[in-house]
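Trainee: Structure here, sequence nowhere to be found:
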């Protein structure tokens, strides 16, 4: 197995749109030991999801043009070709829902993904109108996952989502937030309403969810999507120019991005991580974190200590 450790800058030199094909043809030999991305179950159904997905905040909020669309199409192709499926978006993310819908339709592979979006408004009728608009923008007759964004008016929307799930309009429903301060509120909703999914922030330097949120998740059988895995990119500032420890090779970790994602995936309660990117080279690097050997609990603490002491 190739033992070189690639930083994201080195990956950029190796890749780019013109070189991605070569790199992708080599990934089974150079990046992982398995040809299949790891999958974990959605506990309410036992359906399994690939552990690396795609977030679209900012990255897909663009005005469409051939130049702008080309790298986003490549990102979506990489997601599918490497075994991923989850695309997470929201009305809050500007044009993102429409861009996802338009591009996946043009690609002719729209039904190959797991679509997750959100309701982000107050009031029953406004919520229904917003969600119906999301269906139109994303060109879906059925949504895989509809989430209550940042718990906005969740008491109202949960009734609609339960009804829509029963009627088959959505397959799953969930709740989301991105702040530590909301974790207690997420726990209360999980305990009271038993959503299929919960989405929240968790990363190698931000482990607040380990205090009690993960315990509540395990107790109630809730599937987990993780946002902000790179702490809005600040983790790469921490590791810029720093060599990776050689023991990373024992876990098929070839870049800092994979290091951070595999730390998260070492927690077996995490169903899927959704890093956002509009760059094919980063998308491919992210996908590779779903392959090969995963760190155990002891190694997770070793990884944390290494980053803490940089």
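Mentor: Great, that's in hand. Quick caveat: nothing in here was measured; it's all calculated off a predicted structure.
Trainee: contacts and neighbour counts: CA atoms only from here.
Mentor: OK.
Trainee: Secondary structure element for residue 173, which one?
Mentor: Using DSSP states H and E, residue 173 falls within strand 170-176.
Trainee: which other helices and strands contact that strand?
Mentor: Strand 170-176 is packed against strand 143-148, helix 154-167, strand 197-201, with contacts defined by 3 or more CA pairs under 8 Å, 6 or more residues apart in numbering; DSSP states H and E.
Trainee: Would you format these as JSON lines with mean neighbour count and distance to residue 111 included?
Mentor: JSON lines is the format used below for the helices and strands packed on strand 170-176 (neighbours: other CA atoms under 10 Å; distance: least, CA to CA, whole Å):
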{"stretch": "strand 143-148", "mean neighbour count": "24", "distance to residue 111": "11"}
{"stretch": "helix 154-167", "mean neighbour count": "17", "distance to residue 111": "19"}
{"stretch": "strand 197-201", "mean neighbour count": "23", "distance to residue 111": "21"}
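Trainee: Nearest to residue 135 among the ones you listed would be which one?
Mentor: strand 143-148 (7.2 Å; CA to CA).
Trainee: The protein: helices as residue ranges?
Mentor: 8-14, 20-30, 66-81, 96-107, 124-138, 154-167, 183-193, 213-220, 234-239, 256-265, 280-287, 297-308 (DSSP state H).
Trainee: Please report how far the closest residue to residue 263 other than its chain neighbours lies from residue 267.
Mentor: Spatially, and ignoring its direct neighbours in sequence, residue 263 is nearest to residue 300 (5.9 Å; CA to CA, 6 or more residues apart in numbering). Applying CA to CA, to the nearest Å, the value for residue 300 to residue 267 is 8 Å.
Trainee: And these two? Which one has more around it.
Mentor: Per other CA atoms under 10 Å, whichever of residue 300 and residue 267 has more neighbours is residue 300, with 19 against 16.
Trainee: how many other residues sit next to residue 179?
Mentor: As a burial measure, residue 179 scores 14 neighbours (other CA under 10 Å).
Trainee: rewinding a little: what sits up against the strand holding residue 173?
Mentor: For strand 170-176, the external contacting residues (CA atoms under 8 Å, 6 or more residues apart in numbering) are 142-151, 161-162, 164-165, 186, 195-200.
Trainee: Let me know the angle separating that strand from helix 183-193.
Mentor: Relative orientation of strand 170-176 and helix 183-193, computed by axes from the mean of the first three to the mean of the last three CA atoms, to 10 degrees: 140 degrees.
Trainee: in strand 170-176, what's buried?
Mentor: Neighbour-count burial for strand 170-176 flags 170-176 (criterion: 16 or more other CA atoms under 10 Å).
Trainee: Pull the contacting residues for the spatially most central residue of the chain.
Mentor: What sits nearest the mean C-alpha location of the chain, by CA atoms, centre = their mean, is residue 274, with 1.1 Å. Residue 274 sits next to 52-55, 86-88, 225-229 when contact means CA under 8 Å, 6+ apart.
Trainee: try it against this one:
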């Protein structure tokens, strides 16, 4: 479906946003060419390589009917693709997010480098099939790159359907998710017993429970890992507000607290892609910069943990 070597340009994307013409007047927000060497990681089940920085849409893309918010998000998407992004993660749980993404991306030409990830979040086989059909229509795609079972909801019912759809070519990869620690044991059991392409869970510098079994299990079973809640729902920024970065952050090309937190996650070898959500262009550009340059080694990661814990 998608050639991973195709890169969406700002011009091709903005040509798809229809009436949001004022966006086209904005200057590019691209990392300097010499620095725009985005780190890629392979999906173990296929070898396809993905940028380590993706984008989440929870809370930020539920803006159907708000013209000003739509225009702002068009700029956010342009900055995302301009700086090497591909994977956008959504869910029917996120209100109008899927529809907003589909409307802003527009034509198939505008989706040339999109890796569309969404979820099934309901009970029952028939309801799950109907929901996945709606997701495809809302996103405006013929094939979903990654369909995930959201928060393990009725996963034993949905997983056989996902496998059927994958065999038929309607989805390319299948996965399962959680976004809170209380389901880690249940998720670990699924990883031990089922064959999956992706798993998604929370992991950040302040919440490292996933290091105990989920990250090692994913690696052992050849499952790609998506990371949500990289900023602990903003609490990490509250902790660091008004504080400067430690001087040694320059050792891994870090220029902001967002990059500090994201590079900590990306530096874990078992992480495939992290998916922060934002509705601001400056934050998107800042986030994407975490995917270029050097990463902290194991000693620096331990130093990062100690430093944040001391604040």
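Mentor: Alright, I've got the coordinates. All figures in this text were calculated on a predicted structure; none of them were measured in a lab.
Trainee: Superposing both, give me the TM-score.
Mentor: TM-score for the superposed chains, counting by TM-score structural alignment, normalised by the length of structure 1: 0.90, backed by 289 aligned residues with a CA RMSD of 1.7 Å.
Trainee: hmm, back to that, between the buried residues of strand 170-176 of structure 1, which sits nearest residue 8 of structure 1?
Mentor: residue 176 (29.1 Å).
Trainee: now the strand holding residue 173 of structure 1: which residue numbers in structure 2?
Mentor: Mapped onto structure 2 using TM-score structural alignment, strand 170-176 of structure 1 covers residues 171-177.
Trainee: what about residue 14 of structure 2, distance to residue 172 of structure 2?
Mentor: Residue 14 of structure 2 is 27 Å from residue 172 of structure 2, by CA to CA.
Trainee: Check residue 252 of structure 2 too.
Mentor: According to CA to CA, residue 252 of structure 2 stands 34 Å off from residue 172 of structure 2.
Trainee: same deal with residue 30 of structure 2?
Mentor: On the measure of CA to CA, residue 30 of structure 2 and residue 172 of structure 2 end up 30 Å apart.
Trainee: Surely residue 58 of structure 2 is in contact with residue 88?
Mentor: No - applying CA atoms under 8 Å as the test, residue 58 of structure 2 and residue 88 come out as separate, 10.8 Å apart.
Trainee: List the residues that contact the residue lying farthest from the centre of structure 1.
Mentor: Farthest-out residue of structure 1 from its mean C-alpha position, per CA atoms, centre = their mean: residue 125, at 29.2 Å. By CA under 8 Å, 6+ apart, no residues touch residue 125 of structure 1.
Trainee: residues in contact with residue 247 of structure 2?
Mentor: Taking CA under 8 Å, 6+ apart, one finds nothing in contact with residue 247 of structure 2.
Trainee: Then residue 120 of structure 1?
Mentor: Neighbouring residues of residue 120 of structure 1 by CA under 8 Å, 6+ apart: 90-92, 127, 130, 148-150, 152.
Trainee: Can you convert these into TSV and add a column each for distance to residue 61 of structure 1?
Mentor: TSV is the format used below for those (distance: CA to CA, whole Å):
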residue	distance to residue 61 of structure 1
90	10
91	10
92	10
127	21
130	17
148	20
149	17
150	19
152	22
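Trainee: which one of those sits closest to residue 211 of structure 1?
Mentor: For these, the nearest to residue 211 of structure 1 is residue 150 (19.9 Å; CA to CA).
Trainee: That closest one: how many residues sit nearby?
Mentor: Number of residues near residue 150 of structure 1 (other CA under 10 Å) recorded here: 19.
Trainee: do residue 256 of structure 1 as well
Mentor: Residue 256 of structure 1 - counted by other CA under 10 Å - has 24 other residues nearby.
Trainee: likewise residue 297 of structure 1?
Mentor: When counting by other CA under 10 Å, one arrives at 13 neighbours for residue 297 of structure 1.
Trainee: wait, what's in contact with it?
Mentor: Counted by CA under 8 Å, 6+ apart, residue 297 of structure 1 has contacts 266-267.
Trainee: what's the answer for residue 185 of structure 1, then?
Mentor: Residue 185 of structure 1 sits next to no residue when contact means CA under 8 Å, 6+ apart.
Trainee: Please pull up the equivalent of it in structure 2.
Mentor: Residue 185 of structure 1 maps onto residue 186 in structure 2, with residues paired by TM-score structural alignment.
Trainee: Against residue 254 of structure 2, how distant is that match?
Mentor: Applying CA to CA, the value for residue 186 of structure 2 to residue 254 of structure 2 is 36 Å.
Trainee: Surely residue 8 of structure 1 and residue 280 touch.
Mentor: No - Residue 8 of structure 1 is beyond contact range of residue 280, at 11.6 Å (criterion: CA under 8 Å).
Trainee: who has more neighbours, those two?
Mentor: Each of residue 8 of structure 1 and residue 280 has its neighbours counted (other CA under 10 Å); residue 280 has more, 24 against 19.
Trainee: In space, what's closest to that one - neighbours in sequence excluded?
Mentor: In space, and not counting its chain neighbours, residue 280 of structure 1 is closest to residue 75: 4.9 Å by CA to CA, 6+ apart.
Trainee: and that neighbour, what is it in contact with?
Mentor: Going by CA under 8 Å, 6+ apart, residue 75 of structure 1 touches 277-280, 283-284.
Trainee: could you redo the last one with a cut-off of 10 Å?
Mentor: Residue 75 of structure 1 makes contact with 17, 54, 69, 81, 277-284 under the criterion CA atoms under 10 Å, 6 or more residues apart in numbering.
Trainee: State the distance from it to residue 104 of structure 1.
Mentor: Look at residue 75 of structure 1 and residue 104 of structure 1: by CA to CA, they are 11 Å apart.
Trainee: Residue 155 of structure 1 and residue 193 of structure 1, how far apart?
Mentor: Residue 155 of structure 1 sits 10 Å away from residue 193 of structure 1, taking CA to CA as the criterion.
Trainee: distance of the nearest residue to residue 277 of structure 2 once chain neighbours are set aside from residue 157 of structure 2?
Mentor: Nearest non-adjacent residue to residue 277 of structure 2, counting by CA to CA, 6+ apart: residue 56, 4.4 Å away. For residue 56 of structure 2, the distance to residue 157 of structure 2 equals 26 Å [CA to CA].
Trainee: just residue 122 of structure 2 next, same as before
Mentor: 10 Å.
Trainee: got it, and residue 218 of structure 2?
Mentor: As for residue 218 of structure 2, its distance to residue 157 of structure 2 is 22 Å (criterion: CA to CA).
Trainee: go on, residue 280 of structure 2?
Mentor: According to CA to CA, residue 280 of structure 2 stands 38 Å off from residue 157 of structure 2.
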